[in-house]
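Engineer: model the following, please.
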Amino acid sequence: MSVQTQAYRLKPEDIFGLLQEINREENFEDALKILTKRGLDFFNSTMAGIWLFKENKFRSLTISARTEQQESFLKQRFFPFNFQIILKKVMEGNTAFEPKIEIHEIDETGDEYRPAELNASCSFSEWRENLQEFKIRRILCVPLVHYGCLFGLLVLFSADPFAFDENSIYWLEQLMPLISSNVYEQQLHLAALEREQALSLLLRGTEILVKAVSEKQLLAEAGEMAMEILYLEAGFFHMEQKGEWILGSSFGRLKQYETVWQEWINRYKECHFPTGYIPSSTPSLKDLEESDQWDIPYPVKKISIHPIITHHGIVGELWLMESGVRDLQYTQEILSAFVRMLSMSLETIRQRMELRRLATTDGLTGILNRQGFEQRILGEMANTLRRGTTFQFLLLDIDGFKNLNDTKGHPAGDLALIHLAHNLQKSVRLGDIVARTGGDEFAVILTDLKAGQDSIKIIERLKNNLELEKLGLGVTIGVAEFPTESKDYESLYKVSDRRLYIGKDNGKGQIVVSDMVSVR
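Structural biologist: Model (predicted):
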């Protein structure tokens, strides 16, 4: 019985590191050797190689393997003859075929389970004995495609019958267009100086995109970089936000006419997508009709639209305007590679932000947790000192919460916590801070508020708005003022906590604003 091995799970930084390592290698074949070598570990493979179609055969360009015997085997052989028959037909345009990644299953005897969608002649049967000897159980064929034309293959061989999972396939789909572009250009020796400069900018730009700390910064730098690579006049990002598609982060000449362009884009979408905007999953180049060019600030003949795709699907688009000075169709491949890098950077930033959100948010109530609150209060203390104002620090503890849990169960207790958090948020101002700091304890910062009768009235109103009485509960509140009573968080917390328990010990349901004064 086969046992699934623990495969390495690729991360965005692995792909960025691989691209940078390839870029640093001056010799092209040595650069591809890096790809096949890393492929052994990244994709849990035994052998890996790149084959190009030359002189009516697929010939190996670079090979990597775990053992010298395996490497020698692949270097000394062309692709199996039966396998090449269908591929030659594809190259000659005689067979309807959409190049895509294919997995070939190999049993313990070296025989292949042929995928039903492939021609029966597509087989590794000539290598049966060698596949059995090397214990190969899966073969992954990744097409090298240029403008829709198949010209080569990256092939990975694995002894693991569970190799090449969804994560591996995703990163290969992102990576291989970049590799395909480089392989094709090097083989044809047609890279002009301008194209070489564009590729250099593209790869150097990876480091800039990786260092972006926010989505806004990423899109701003990516827009300027796209202009450098393609020498275009203008463009913008069209991003999906809560089901709506919003124009933003415009660059170039669009910055001068952002409002006009926003109106034009809305009219364009209403005309061509009357039931709602539907993004395309593939890059497109649109020729504008005369009717589309009405009221445009400057002439635009074509619009290049590139989808920004992450694990969550299409999350945005890059729109580039072309007025006829340059022909966008000759830059589509470079731009597609650039957008893939942008997509990976965006995915990384959003994952980082989500992890940060999860680390600072209470999972039950959706408000800040203790860690998030401590981060926010330190910032607010600095801001308060800079403004020369004060704030009120409230600690709230639910009266009767333990009895509710004991008599009605934890689900009822959870509903009470959610109820309190919701009403707290409704009762404070936009700049105030609300958090659940543990169990049934909550913390509130009422910013720019000085202790006195006015602050007591505000806190009383907040307490009444919680509406805990309908749940058979109450709340006790301890209050301390920053920086009047303490200039650091730890001691401020202790003051408020001490007053909270003064209220608890004296009948509960109280607001305690000093060690001597409490308010019912």
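
Engineer: going forward, measure contacts and count neighbours with C-alpha atoms only.
Structural biologist: Fine.

Engineer: so which helix or strand takes in the residue nearest the centre of the chain?
Structural biologist: Residue closest to the average C-alpha location in the chain (CA atoms, centre = their mean): Glu347, at 1.4 Å. Element membership for Glu347 (DSSP states H and E) is helix 332-360.

Engineer: second input sequence below; structure requested for side-by-side comparison:
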Amino acid sequence: MKGEESVQLQRIEKRVFPDNSPSYAEILLTTIQEMNREENLLTALDLFTQRSLELFNCDLAAIYLFEQGKYKLYSISSRDDKYRETVMLSEFPQDFRETCTEVVEMDEEWVLPLSHFDKTLGAYILKGKRAQSKDERLAVFVKQVISIISSFIFERMLRIDSLDREQALTLLLRGTEILVRADSEEQLLSEAGEMAMEILFLPGGFFLLESAEGTWEMRSPFGRLKQEMEWDWRTWVRQYISKEECCLRNAKVHFLDIEDNPFKWERVWIHPLQTHSGVVGELWLMNAGKHLNDQKQEILAAFI
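Structural biologist: The predicted structure is shown next:
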């Protein structure tokens, strides 16, 4: 990535400020070098938004990243608390102006897309007055900044995904050894549930299995469901099982949107459990959001 940065930065005209302070390109290059030395993505983005206040002489800089179908505020830096409070109380994208790749120098708010090869990564927001608003070269420079920070975020996300997959594989292998040593079906299900929760970072779930009498029973809850003593979650779940009857022997992964629960879970992911005789049950996994990213779906498939 460093070689790509150098090529891009060579195209940026060096503009020295009146007090002979570093140029736009020099500040950006130093910032990216410091970000590359940071192991934590959040720390690196905090550094970038802080330097953005200097680069664009603005009152606020913020970065939202697109995760599991939603935009999440990852980093915000400001000169004035009123700007910070406004953004913290806002929802993206509905409370902001439309995202645009073209910069209008005189605008008080810029909402710029972060993307890499058509993959949406998030948004970069700049708010407040700018002393350089009449400098046409600033608009060109902004596009270079967006390209570089998008590449940085994409590279870091790939690195994080790789580490998560490696960790999940280690847990799968270790968990398999534990499952093989299980003395009973109940112990097997209990261990498998805890293992699924640990690998997928989900809050809880249970197994829905067919009994010898042909009925479907909720067994071996794990996570928050196992710990919950006051809430009658089994009665709550039955309303969704009744909706689910037509799909019980569906061999595909599917989901149901859920509501009316104390943990504000939005969706339950349902994965069929199959043997040579067909579907014998399902693994129900609660999720605080409405999406399982591609990585988690791959890990879940490997686990099942």
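
Engineer: in terms of contact, does the residue nearest to the centre of the first structure touch Thr310 like I think?
Structural biologist: Yes - Glu347 of the first structure lies in contact with Thr310 (CA atoms under 8 Å); the separation is 5.9 Å.

Engineer: distance check, the residue nearest to the centre of the first structure against Ile308 of the first structure.
Structural biologist: Separation of Glu347 of the first structure from Ile308 of the first structure (CA to CA, to the nearest Å): 10 Å.

Engineer: now do the strands in the stretch 101-250 of the second structure.
Structural biologist: 109-116, 119-127, 204-210, 216-223 (DSSP state E, counting those that start in this stretch).

Engineer: follow-up on the earlier one: tell me roughly how far the helix holding Glu347 of the first structure lies from the second structure on average.
Structural biologist: Helix 332-360 of the first structure, aligned to the second structure and superposed, deviates on average by 1.3 Å (mean CA distance after the TM-score superposition for the first structure).

Engineer: so where is that helix in the second structure?
Structural biologist: Helix 332-360 of the first structure corresponds to residues 139-167 of the second structure when matched by TM-score structural alignment.

Engineer: buried sites along that stretch?
Structural biologist: 139, 141-142, 144-154, 156, 164-165 (16 or more other CA atoms under 10 Å).

Engineer: contacting residues for Trp110 of the second structure?
Structural biologist: 99-100, 103, 124-127 (CA atoms under 8 Å, 6 or more residues apart in numbering).

Engineer: what about 7 Å?
Structural biologist: Trp110 of the second structure is in contact with 125-127, counting by CA atoms under 7 Å, 6 or more residues apart in numbering.

Engineer: which one of these has the most neighbours?
Structural biologist: Within the contacts of Trp110 of the second structure, Leu126 tops the neighbour count with 26 neighbours, counted by other CA atoms under 10 Å.

Engineer: can you report how many residues neighbour Glu467 of the first structure?
Structural biologist: Neighbours of Glu467 of the first structure under the rule other CA under 10 Å: 16.

Engineer: ok, Ala196 of the second structure next?
Structural biologist: Ala196 of the second structure has 25 nearby residues by other CA under 10 Å.

Engineer: against Ser23 of the second structure, how distant is it?
Structural biologist: Ala196 of the second structure is 51 Å from Ser23 of the second structure, where distance means CA to CA.

Engineer: coming back round to it: how close does the residue nearest to the centre of the first structure sit to Thr206 of the first structure?
Structural biologist: When Glu347 of the first structure is compared with Thr206 of the first structure (using CA to CA), they lie 14 Å apart.

Engineer: same check, this time on Gln132 of the first structure
Structural biologist: Taking CA to CA, one finds Gln132 of the first structure at 42 Å from Thr206 of the first structure.

Engineer: do the same with Ser345 of the first structure
Structural biologist: Taking CA to CA as the measure, Ser345 of the first structure falls 9 Å from Thr206 of the first structure.

Engineer: list the contacts of Ala44 of the second structure.
Structural biologist: Ala44 of the second structure neighbours (CA under 7 Å, 6+ apart): 35, 38.

Engineer: what does it align to in the first structure?
Structural biologist: Residue pairing (TM-score structural alignment): Ala44 of the second structure is matched to Leu218 of the first structure.

Engineer: looking at this, that match is in a helix?
Structural biologist: Yes - secondary structure of Leu218 of the first structure (DSSP: H, G, I helix; E, B strand; the rest coil): part of a helix.

Engineer: count the neighbours of the closest residue to Gln20 of the first structure other than its chain neighbours for me.
Structural biologist: Among residues not flanking Gln20 of the first structure along the chain, Leu203 sits closest, at 7.3 Å (CA to CA, 6 or more residues apart in numbering). Other residues near Leu203 of the first structure come to 19 when the count uses other CA under 10 Å.

Engineer: same question, Thr120 of the second structure
Structural biologist: Number of residues near Thr120 of the second structure (other CA under 10 Å) recorded here: 15.

Engineer: spatially, what comes nearest to it if we skip its sequence neighbours?
Structural biologist: Nearest one to Thr120 of the second structure, counting by CA to CA, 6+ apart, is Leu114 at 6.5 Å.
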